[in-house]
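Novice: got a structure for you, letters missing:
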């Protein structure tokens, strides 16, 4: 942002000096407006670039982001991971003809997101330049087991023909499960033999 324009006119200045001061003030205001517009344009461009990470079509094989731990990703890292995964799953479903095994609404099912993320990571790793020659074969053997799991998830959700169905949870853990788990862990620690040294740490709650 430009510095504030501050020009003090002398008392009873001639008209030409007044005109020059007014012109200077107008130029300064215009420069400030242009600077503000530039800042807004830069922010808009950054916003568009971030949104395009997800809205863009298939990129023809994006580089695998890392790490892939969904629970640890911030917004920017998650945007890159989503773009990469959507691109890969679209290719995978067409190449391996598994559209009947993976519902189109898979991004709305966290278990499917995790399963497909693992498959995509394994696929990228097995075809890496430094991978062992039998890497692709091992990946396809694991794909066979993964397809059984994918069909199992689909049996639970029963999403068909683009219609998304939220999976019903018949049983959920009670609210106090975490505190009870901590108590059980600390009880287990108390019963274990201790080597000479300081007191063992307790599991933080």
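Specialist: Here it is on my side, so go on. Nothing here was measured: the structure is a model prediction, and the numbers come from that model.

Novice: C-alpha from now on. contacts and neighbour counts both.
Specialist: Noted.

Novice: Correct me if wrong: residue 82 contacts residue 54.
Specialist: Yes. Using Cα atoms under 8 Å, residue 82 makes contact with residue 54 at a distance of 6.6 Å.

Novice: need the longest helix for the protein.
Specialist: What stands out as the longest helix in the chain, according to DSSP state H, is helix 15-55.

Novice: and the angle from whatever helix or strand comes next after that one to helix 15-55?
Specialist: The helix or strand immediately downstream of helix 15-55 is helix 75-95, counting by DSSP states H and E. If you take axes from the mean of the first three to the mean of the last three Cα atoms, to 10 degrees, helix 75-95 sits at 40 degrees to helix 15-55.

Novice: At the geometric centre of this structure, which residue sits there?
Specialist: residue 78 (0.8 Å; Cα atoms, centre = their mean).

Novice: Against residue 81, how distant is the closest residue to that one other than its chain neighbours?
Specialist: Take residue 78 and drop its neighbours on the chain: the residue closest to it by Cα to Cα, 6 or more residues apart in numbering is residue 70, 7.3 Å away. Relative to residue 81, residue 70 is positioned 9 Å away (Cα to Cα, to the nearest Å).

Novice: Among the two, which residue is more densely surrounded?
Specialist: More neighbours surround residue 81 than the other of residue 70 and residue 81, with 25 against 15 (other Cα atoms under 10 Å).

Novice: quick one: contacts for that one?
Specialist: 64-65, 68 (Cα atoms under 8 Å, 6 or more residues apart in numbering).

Novice: Specify which member of those is nearest to residue 137.
Specialist: residue 64 (20.2 Å; Cα to Cα).

Novice: my read: the closest one touches residue 123, true?
Specialist: No. Using Cα under 8 Å, residue 64 makes no contact with residue 123, being 10.2 Å away.

Novice: take the one below as the second:
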């Protein structure tokens, strides 16, 4: 499929011969795909992709945008022909729709990437084709929303407010400034040892002037811990062994636990750890 802007015969003879014979290829640089614009193909063979290829579409410099549009159009024409894409999926005026253009450009970059290594792999089957179908579903929804394919020509969407575009927002600037200027800060404040401590926050200007003061919050002292208590219950029983479970309540964080034993319930001794002899 020939480019409407650059004819195939304009491609430099040396580049064409290198493309056909596979000679003089730089290691690691992919072979240009047949649907690429000849000038793009020359850049791919020489020094890799063109400068705009892979750059965010909105960040392509003005001096490269003509080449970028031409390269993308040639790729889209190839995609439509190769995968039998209908106008209900990609309308003739796709380039008037930024959302569809973004999808197609992203797909163009991906399709190049999966073939770039020139080696058998899973990327074309596992990455390109599944994502191509998902991309076409998304583009079809965009096309249906735009309504261009059904009307036979491109139409700009209309907004609900007079003089406001469909994809423009007439913000309440006062509400926006209030929301955007809202700040949230946290502070760890110690509780008092006894009684109540009241705390509030004040907004101050750069000069130290008070702008606003919050309502106070009362911080009460920590309640004393309940009396210490240890509960004991059976876990499981086995021949010669009994598993006991102890629950400790109301002790300081650094408190420990010891196990004691007695033969008469009066005289208690700590159970020593039994260790195997060396």
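Specialist: Okay, I see it. Since the model is a prediction, treat every value here as computed from it, not as a measurement.

Novice: What's the TM-score once they're superposed?
Specialist: After superposition, the two chains reach a TM-score (TM-score structural alignment, normalised by the length of structure 1) of 0.57; 139 aligned residues with a Cα RMSD of 3.1 Å.

Novice: one step back: still contacting in structure 2, which of the contacts of residue 81 of structure 1?
Specialist: Compared against structure 2 with both residues aligned by TM-score structural alignment, their matches' Cα atoms under 8 Å, those retain residue 65.

Novice: Of the contacts of residue 81 of structure 1, which is the nearest to residue 129 of structure 1?
Specialist: Using Cα to Cα, those come closest to residue 129 of structure 1 at residue 64, 13.8 Å.

Novice: Excluding chain neighbours, what is closest to the closest one?
Specialist: residue 84 is the one closest to residue 64 of structure 1 (Cα to Cα, 6+ apart), at 6.7 Å.

Novice: aligned partner of the one you found in structure 2?
Specialist: Aligned by TM-score structural alignment, residue 84 of structure 1 pairs with residue 71 of structure 2.

Novice: And for that match, the neighbour number?
Specialist: 23.

Novice: Could you verify my assumption that it touches residue 40?
Specialist: Yes. Assessed by Cα under 8 Å, residue 71 of structure 2 is found in contact with residue 40 at 7.3 Å.

Novice: In stretch 58-73 of structure 1, which residues are buried?
Specialist: Buried residues in stretch 58-73 of structure 1, counting neighbours by 16 or more other Cα atoms under 10 Å, are found at 64, 68.

Novice: Run through who's touching that stretch.
Specialist: 77-78, 80-81, 84, 86-88, 90, 114, 117, 121, 124.

Novice: Now the two most distant members of these.
Specialist: Checking the contacts of stretch 58-73 of structure 1 with Cα to Cα, the most distant pair is 77 and 90, at 20.1 Å.

Novice: Could you check how far residue 54 of structure 2 is from residue 13 of structure 2?
Specialist: Taking Cα to Cα, one finds residue 54 of structure 2 at 27 Å from residue 13 of structure 2.

Novice: again, but for residue 242 of structure 2
Specialist: On the measure of Cα to Cα, residue 242 of structure 2 and residue 13 of structure 2 end up 91 Å apart.

Novice: Then residue 129 of structure 2?
Specialist: Taken as Cα to Cα, the span from residue 129 of structure 2 to residue 13 of structure 2 is 33 Å.

Novice: More neighbours: those two, which one.
Specialist: residue 129 (13 against 10).

Novice: The more buried one corresponds to which position in structure 1?
Specialist: Residue pairing (TM-score structural alignment): residue 129 of structure 2 is matched to residue 140 of structure 1.

Novice: mind listing the strands in the stretch 151-278 of structure 2 by residue range?
Specialist: Using DSSP state E, counting those that start in this stretch, the strands of the stretch 151-278 of structure 2 run over 196-199, 202-204, 210-213, 217-220, 229-238, 241-249, 260-261, 269-270.

Novice: Tell me which of the ones you listed sits nearest to residue 89 of structure 2.
Specialist: Across those, closest to residue 89 of structure 2 is strand 202-204 (Cα to Cα), at 55.1 Å.

Novice: quick one: the closest one aligns where in structure 1?
Specialist: Using TM-score structural alignment, strand 202-204 of structure 2 corresponds to no residues of structure 1.

Novice: just stretch 235-250 of structure 2 next, same as before
Specialist: Using TM-score structural alignment, stretch 235-250 of structure 2 pairs with nothing in structure 1.

Novice: Next one: the equivalent of residue 152 of structure 1 over in structure 2 from residue 169 of structure 2, what distance?
Specialist: In structure 2, residue 152 of structure 1 lines up with residue 141, judged by TM-score structural alignment. Distance of residue 141 of structure 2 to residue 169 of structure 2, given as Cα to Cα: 22 Å.

Novice: ditto for residue 67 of structure 2
Specialist: Residue 67 of structure 2 is 32 Å from residue 169 of structure 2, by Cα to Cα.

Novice: can you check residue 8 of structure 2 too?
Specialist: Distance from residue 8 of structure 2 to residue 169 of structure 2, by Cα to Cα: 46 Å.

Novice: Then residue 19 of structure 2?
Specialist: 50 Å.

Novice: Which one of those two is surrounded by more residues?
Specialist: residue 19 (19 against 10).

Novice: does that one sit in a helix or strand, and which one?
Specialist: With DSSP H and E as the test, residue 19 of structure 2 turns up in helix 13-21.

Novice: Over which residues of structure 1 does that helix lie when aligned?
Specialist: Helix 13-21 of structure 2 covers no residues of structure 1 once aligned (TM-score structural alignment).

Novice: Can you give me the buried ones in that helix?
Specialist: 15-16, 19.

Novice: which residues touch residue 167 of structure 1?
Specialist: Per Cα under 8 Å, 6+ apart, neighbours of residue 167 of structure 1: 156-157.

Novice: Tell me the counterpart of it in structure 2.
Specialist: Using TM-score structural alignment, residue 167 of structure 1 sits opposite residue 157 in structure 2.

Novice: Appreciated, that's everything.
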